[in-house]
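K.L.:
sequence and predicted structure below; questions after.
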Amino acid sequence: MVFHLFLQFHKGGRMRVYLFTSLLVGTVAWSAPTATATNGLHSIISAQTEPFGRLTYSWGFSGYWGKRDEIIDELVPQDTGCAAGTSVLGDLFLGVGFSFTEYLSLNSDIRLLGDMMGTRGTPTGVGCVSFGLSDTRMGLKFNASRLIRTTSPQFLPFVDFALYPMVSFPTAQAREPVSTVYASDTILGKACRFNRGGLLRYFGADGFTYGGKVLLTASLPMKPEVNLHLNGGYMVYPDSKCNKYSYGGGVEFLYQGFTPFIELYTEGRAESNLNDGGTYLTPGLKFASGNNFWTTLLVEFRLSGTDALYLDENYDIEKGFGSTPPWRVQLVFSQGLDFVKPPISRGIIAGKVIDTSTGAGVAAQITFAGFDMVVSTASDGKYEIELPVGKTKAYAAPIEKGYASSSVITVTVEEGQKRIVNFKLEPKEKPISILAGAIREKNTGKPCIAVISFPETDLPETRSDETGAYKVELIPGTYIVKVEKTGYNTVSGAVVCKPNKTSILDFELVQKFQTAVLVGKVVDASTNYGLEAEISFPGTEREPIRTDAETGTYQVELPLGTHTVKIKAEGYVAEGAIVTLNARQTVEREFKLFKKGERIVLHGINFATNSAKIKPTSYPALDESAALLKEHPTIRVEIAGHTDAVGSEVYNLKLSKQRAEAVRDYLVLHGIEAGRLIARGYGENQPVASNETKAGRAQNRRIEFRILEE
């Protein structure tokens, strides 16, 4: 059990006292209910409704306490010579609300009120006491924007507007005149005068009151999320002089577990000659703990308005405004009980557990913090699992022996999306590969003593022995091996060295006077037009050549053997290839280059409506795209997503990026390195046709490749 006490000091010494006891339970939630059990700040109400099926209740105890020096004739007749002393007003409040749908909620509240005024002077028993119920208030929040979004999800996704009609039922007793007999009653053994219906205020309005507010809330997608609220309202009272208007606004910052806020609120009478309203500035904090429990602490400052206390029926506190405290402190406790559990949004996480030294898949078990889910990979290390939306830590522990530890990654699961997450496991011992082979003369088969090197590595050179054999220990991986011998053409070859395996790579050397002819053409990959390009032959003594400027054709004589060929043209991505030349042979080879920044529309890629889920009919087109990238392993591409202009610009921008990421993830799963792919969304900002026609919109909904660089 926890006791809560807070005070409010008034001008002239008055102070309000709040005392409340509660059992503290907790939840994590963002929009805390007010004292009236509806979402909001303090006097400002949020246009957002509570979650469907939630019962909310709020409670608390408040009060005012202060000294009054002026004579109040209605309470202390002047002929007694007694002046007003300590004055106390206390409120015990209770509010209950329920959300019937995502766009309709109802709330009601009632208060137990108490007034007390002591005196300074004589006679004894001149003090006064009154307590009783307030009128019962009820409000109905109708969120029109959420109703519209049930059929049009793209309608104003960050804005809510609502109507909030209110009515007050007369449950308070009518105010009785203060007794003229001193010590006519006793409270807690103290002589006093008791009356019903209010002492320093009227507990009720003596009839029904009705009116309403217009509510507007804008949610800004920031970190933290920010909510802006605007209200305007009007209430009609039985006495037309007491009709009230109100308006104001506020802002709240939604951090994890707590929400600071500030509001500015003004209320006044519709009767223009009665100027007893006020403007209030209220900063505050909302704290969230378990089980949907909130605690709201706030301080309200009066910026304008009167400090006078009137007791006639036109100026009492309930019917009008009367005394407005210069500041107050308030503490509200509230809790929500969910009778309808919302569906859990889910997304897919897929990928592979990889050996860092070999790049091969590893059998492992993957667990996800906060979820009772474990997935075991196959021997190739691949996995796929569906998880609730949110952030979680994923742990990949090897099933096989020989790995140092598990891999930990923070994973973000997005609704309806498939994300690729790869885990890397470090082996305890680095595996060793053996590369061996023999070097011989091509025409005679005689063994050759030659120099063996590994370009673009720090590995030292080695030599074959008198039998032409060689043997080298290497770390597993892919290598280019170059063999050189004086009087012979240099040859090279590629080999993949697997862990704890021996790879065999033999070479045949050709004397330099033996050559072959390589002919062909360098063309633009999109247009097939000839290009002027430079062709070089690393590892040989042959100088680079240039193709014909108009036709792109070339012809070159090269030593027999296997050669690396590199092709470069201004404005194009450089390309590389391996060419093998045999004796008395002319080899024809065409090279295709992609222009840097070139855009290639991927036809036949379709998605589900308003979704980034790829339709199965799109797989052949995506497979062709993967094959194209494998044929040109040096290029990097931007995957650009585009939409038509249907829907909001913000929504289309987000959808186009999600679709581009879906294409990227598909290509990665089909063997394309993730580092070669960049996914970006451009929404409706780069149309290629008119959005006024169906055919034009279909052209604008597309996925493009933009060639970047090597």
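P.N.:
Arrived safely, thanks for sending.
K.L.:
CA atoms for contacts and neighbours, from now on please.
P.N.:
OK.
K.L.:
list the contacts for residue 136?
P.N.:
Neighbour list for residue 136: 108-111, 168-171 [criterion: C-alpha atoms under 8 Å, 6 or more residues apart in numbering].
K.L.:
and here is the other one:
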Amino acid sequence: MVTRGKVCLISGVLLVLLSAQFGFTAPSMYGPKGLFRVISADPEDMGSFSMNLHLFATQPSLDTGYVSSDTVDTFPAGATDGYGQAQVHISMSYAIFDIWSLYFGGHFIGDAVETENVSGRSRSPIGPYMGYDNRRSIGLGDMQVGTKLTWPLLSSESESKVVLGLDAFASFPTGTKRDTVLTQSGGDILENQGGVFRFFSSNGYDGGGRLLFTFRSPGETPVLFHANAGYIYRSFVPDMIANQLVAGFGTEVQIGYITPFIEITTEQWIHDSEEIYGNPPIRISPGLRFSTPVGLAFDLGGDFRVSSENTTPIDEESYVTTGVGTCPPWAVHIG
């Protein structure tokens, strides 16, 4: 059975094995220097190399509908299932020059649903409704490569004060493709490929870019403000209806080896696609970064959704994640 205790144990093991960022910069989830999702325009030292291992995990409990095995009646609520998500991001970045760096990365993804065996609930799934067998899917996500250019505008001898930047990236469909065929595993677990309630791959060659802005205050305890704005193009979905505008804002205070920070990020549909894909996410993510003199950094933080819940059922043909997989109410970051 997929229990919460097992989820906590797995998360703890991943914390020990995967919580170090190797290098002399503090990378974001995607590879370039930054916070969690917000990328800094700050230049990186020429020749610097960083490697990032980042865990994102959550298991919210949601009220779900089910089908009775006795009467085949549909109950709109009555069961409470735990929807577990985990992603391990692995990325590397190298600064060819102070103003130009390259990065690439990928991720491992896991979905799990701990179902409640309420009286009368069908064991097997019926239509969009899950049975009381637990669900699981583990696989690879798409690979991303990118480059970051920076232009210091105002600077002193010791540090840049205002920096502009450009981040351009491309994504390749290396992730596990979704397959709805279920196989029995471990007695009470049904498995499928490519995600239970998410798509592990977009099934297309995608790309995009972000404009970057960073302001750094002078002094021994600098305050940094970051802003990102960009665009994501998805090739698999026709008519550009799944393309998105992305934006993020963050601030951090560097106090010796400890850096508290907070960011707000969102992905908004370009067209009137909410009727198709549901409400777009907005999240606030506070965190703490612990640096060391030897170039290791450790991040700890979380996501808190501030937008309305996305309740749109998943469309098996779109390769666009909707519903609970879009933006969970909360999540933990360890990196």
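P.N.:
Perfect, thanks for sending it. Quick caveat: nothing in here was measured; it's all calculated off a predicted structure.
K.L.:
what would the contacts of residue 136 of structure 1 look like in CSV with secondary structure and distance to residue 565 of structure 1?
P.N.:
Listed next are the contacts of residue 136 of structure 1 as CSV, based on DSSP: H, G, I helix; E, B strand; the rest coil; distance: C-alpha to C-alpha, whole Å:
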residue, secondary structure, distance to residue 565 of structure 1
108, strand, 82
109, strand, 83
110, strand, 87
111, strand, 88
168, strand, 88
169, strand, 91
170, coil, 94
171, coil, 94
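K.L.:
between those residues, which is closest to residue 153 of structure 1?
P.N.:
Comparing those against residue 153 of structure 1 with C-alpha to C-alpha places residue 108 closest, at 30.8 Å.
K.L.:
which residue lines up with the closest one in structure 2?
P.N.:
Using TM-score structural alignment, the equivalent of residue 108 of structure 1 in structure 2 is residue 104.
K.L.:
for residue 215 of structure 1, same thing?
P.N.:
Under the alignment (TM-score structural alignment), residue 215 of structure 1 maps onto residue 212.
K.L.:
check which helix or strand covers that match.
P.N.:
strand 206-216 (DSSP states H and E).
K.L.:
repeat for residue 5 of structure 1
P.N.:
Following DSSP H and E, one finds residue 5 of structure 1 within strand 2-9.
K.L.:
who are the packing partners of that strand?
P.N.:
In terms of contacts (3 or more C-alpha pairs under 8 Å, 6 or more residues apart in numbering; DSSP states H and E), strand 2-9 of structure 1 is packed against strand 15-22, strand 54-67, strand 327-338.
K.L.:
before we move on, back to that, and the match of residue 215 of structure 1, how far from residue 150 of structure 2?
P.N.:
8 Å (C-alpha to C-alpha, to the nearest Å).
K.L.:
what is in contact with these two at once?
P.N.:
By C-alpha under 8 Å, 6+ apart, the residues touching both residue 212 of structure 2 and residue 150 are 41, 164-166.
K.L.:
tell me which of these fall in strands.
P.N.:
Counting by DSSP state E, the part of these found in strands is 164-166.
K.L.:
redo the helices and strands packed on strand 2-9 of structure 1 as TSV? Include distance to residue 240 of structure 1.
P.N.:
Compiled in TSV, those are given as follows (distance: least, C-alpha to C-alpha, whole Å):
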stretch	distance to residue 240 of structure 1
strand 15-22	30
strand 54-67	28
strand 327-338	29
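K.L.:
of those, which approaches residue 355 of structure 1 most closely?
P.N.:
Here strand 327-338 is closest among the helices and strands packed on strand 2-9 of structure 1 (C-alpha to C-alpha), at 46.4 Å.
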